[in-house]
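**Q** Generate coordinates for the sequence data below:
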Amino acid sequence: MCESLCRIAKGKGCNVVRADARSLPYRDSSADAVISVAVIHHMSTEKRRMRAIEELMRVLSVGGRACITVWAMEQTHNNIVSEYLKMRGKKCHVQMNRRDSNGRLRVHEGQDFTQQDMLVPWQNADGQRFLRYYHLFVAGELEELCNQISTCEIEKSLYEEGNWIVILRKVSSSQNA
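**A** Sure thing, here's the model as predicted:
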């Protein structure tokens, strides 16, 4: 969670902890519900993405539910354009140094994503520009990751506004179940 969102949540009386998603500072089976919104797509390897999902399952109690959202490679679905594409169409182009392929990450320009792993220009309120890493999930990819974890099952999977979303239910405490 970004620092400014932590401050906002704390100001509303929430107990806020900022931590590594792959090593959460909570006891096993200590939560009835967990959410991971726009987190896992910032992890650069499948192993890291898998570890973050396993960690969500670790802190979740049996029968508890998790909601995970990730950015979709497909920003148009069933002929409906995502809000991200609508926004990109209205914004001025952010000029950044970019590298072409040869196995290197590309900087996202325009509206269409050209590969699954991209650097996306982002500008904060002070006008500072950054490149943020995104792994763009294709249809079925998030489900494939979740299906490798024996402690959970997928209750629901859907696409909404340029994001893939899964709702998981923890079915056991043992990874070998």
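**Q** from here on, contacts and neighbour counts on C-alpha atoms
**A** OK.
**Q** now the helices: where do they sit in the protein?
**A** 3-11, 46-59, 83-90, 141-147 (DSSP state H).
**Q** and for stretch 2-9, what are the contacting residues?
**A** Outside stretch 2-9, the residues that touch it by CA atoms under 8 Å, 6 or more residues apart in numbering are Asn15, Val16, Val17, Arg18.
**Q** and for comparison, fold this next one:
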Amino acid sequence: MKSPIPDQLALPNETKEEQYVHQIYDEISTHFSNTRYKPWPVVEDFINSLEVGSIGADVGCGNGKYMGLRKGEIYFSGSDYSGGLLEIATSRGHDCMISDCLYLPYRSSLLDFAISIAVIHHLSSYERRRKAILELERIIKPGGKILVFVWALEQSSKRNFDPNLQDVLVPWVMKNNQKKSQKPKPPKSKKPSKSHTSHLESTNLENLDSNKPSNISNSSQYVNIDTHISETAQYTAENTQDNPPESVKDLETDDDSEKVYYRYYHLFKQGELVDLVQNIPSLEIIQSGYDKDNWFVVLKKLET
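**A** Predicted coordinates:
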């Protein structure tokens, strides 16, 4: 499989994110939601470890697949920039609102927990990624916990990311018959297991000192994050190097049977996510690790 396109767009950060993140997820919301129905084990274990009665936020909740976990035991408020995905989430009975992850609609020190799953890697500058972490820190009570997941540069899948290229445009391919409205797959309900932290306890900061990403658990099985990439529809770096595209339309395939949507990603290299949060004095890293092409951290807000 060929590599995604290098990000060479001469666009301001907010414009780039609007065209290559926000607009794209609204376009592909139904198709994207149909591939997002199985909770990731580490996220599920984090949610299962929370105390009964906890109140928290799913920042970038998408179709709300995590918001139904432990229903009646904890309370989730969901937010996302994509109206299309929120329409699906609210149709499932979840409490959601449209919101920018850099300006969250919560009072300071209000919530017991927050999760940010596959969101911050869509922000196109260090300053914006750091601000997203600071917003999560702001809305959490002292003693509260935060879980953050981002895509890793060190990929074990077939994407073949260039190890020297962190900012890329990743294709999402839709056949014409997939653009029609489809009923999203309902999330499977699952009772919390008695062992709530089996995945979280199997990794620590020492994992980041090794030369290779360490698996949090050999038994962890994630939904493949991007199973719809087509080799024939992808553009190579040479296609865009001399004439960088300025809009989504410039990257569309000529094949009438399919349409390619490109999403901006900043791929986090080993240690980068830890570095991003380590210089925030009010946050303590409880756990960190790598699993199935993602880096993650579990954070605790300290008493001030």
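**Q** closest one to Pro121 of structure 1 among the helices of structure 1?
**A** helix 83-90 (11.3 Å; CA to CA).
**Q** what comes up buried for the closest one?
**A** Of all the residues in helix 83-90 of structure 1, those buried under the rule 16 or more other CA atoms under 10 Å are Leu85.
**Q** can you give me how far it is from the chain middle?
**A** In terms of CA atoms, centre = their mean, to the nearest Å, the gap separating the centre of helix 83-90 of structure 1 from the centre of its chain is 19 Å.
**Q** residue range for stretch 151-170 of structure 1 in structure 2?
**A** Using TM-score structural alignment, the residues of structure 2 aligned to stretch 151-170 of structure 1 are 282-301.
**Q** what stretch of structure 2 does the longest strand belonging to structure 1 fall on?
**A** The longest strand of structure 1 (DSSP state E) is strand 60-71. Residues 140-151 of structure 2 are the counterpart of strand 60-71 of structure 1, counting by TM-score structural alignment.
**Q** which of the contacts of stretch 2-9 of structure 1 has the most neighbours?
**A** Val16 (14 neighbours; other CA atoms under 10 Å).
**Q** Check the alignment and tell me where that residue lands in structure 2.
**A** Aligned partner of Val16 of structure 1 by TM-score structural alignment: Cys96.
**Q** Spit out the contact partners of that match.
**A** Neighbours of Cys96 of structure 2 in contact, by CA under 8 Å, 6+ apart: Ser77, Gly78, Ser79, Asp80, Leu86, Ala89, Thr90.
**Q** If we ignore the residues flanking it in sequence, what's nearest it?
**A** Gly78 (4.3 Å; CA to CA, 6 or more residues apart in numbering).
**Q** so which helix or strand takes in the one you found?
**A** Using DSSP states H and E, the element containing Gly78 of structure 2 is strand 75-80.
**Q** got the angle for that strand vs helix 83-91?
**A** Here the directions of strand 75-80 of structure 2 and helix 83-91 differ by 160 degrees (axes from the mean of the first three to the mean of the last three CA atoms, to 10 degrees).
**Q** Give the other helices and strands that strand 75-80 of structure 2 contacts.
**A** strand 55-59, strand 96-98 (3 or more CA pairs under 8 Å, 6 or more residues apart in numbering; DSSP states H and E).
**Q** Can I get these in CSV including distance to Gly289 of structure 2?
**A** Below are these laid out as CSV (distance: least, CA to CA, whole Å):
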stretch, distance to Gly289 of structure 2
strand 55-59, 20
strand 96-98, 29
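**Q** Looking at those, which is nearest to Ile286 of structure 2?
**A** strand 55-59 (18.1 Å).
**Q** corresponding residues in structure 1 for the closest one?
**A** Taking TM-score structural alignment, strand 55-59 of structure 2 hits no residues over in structure 1.
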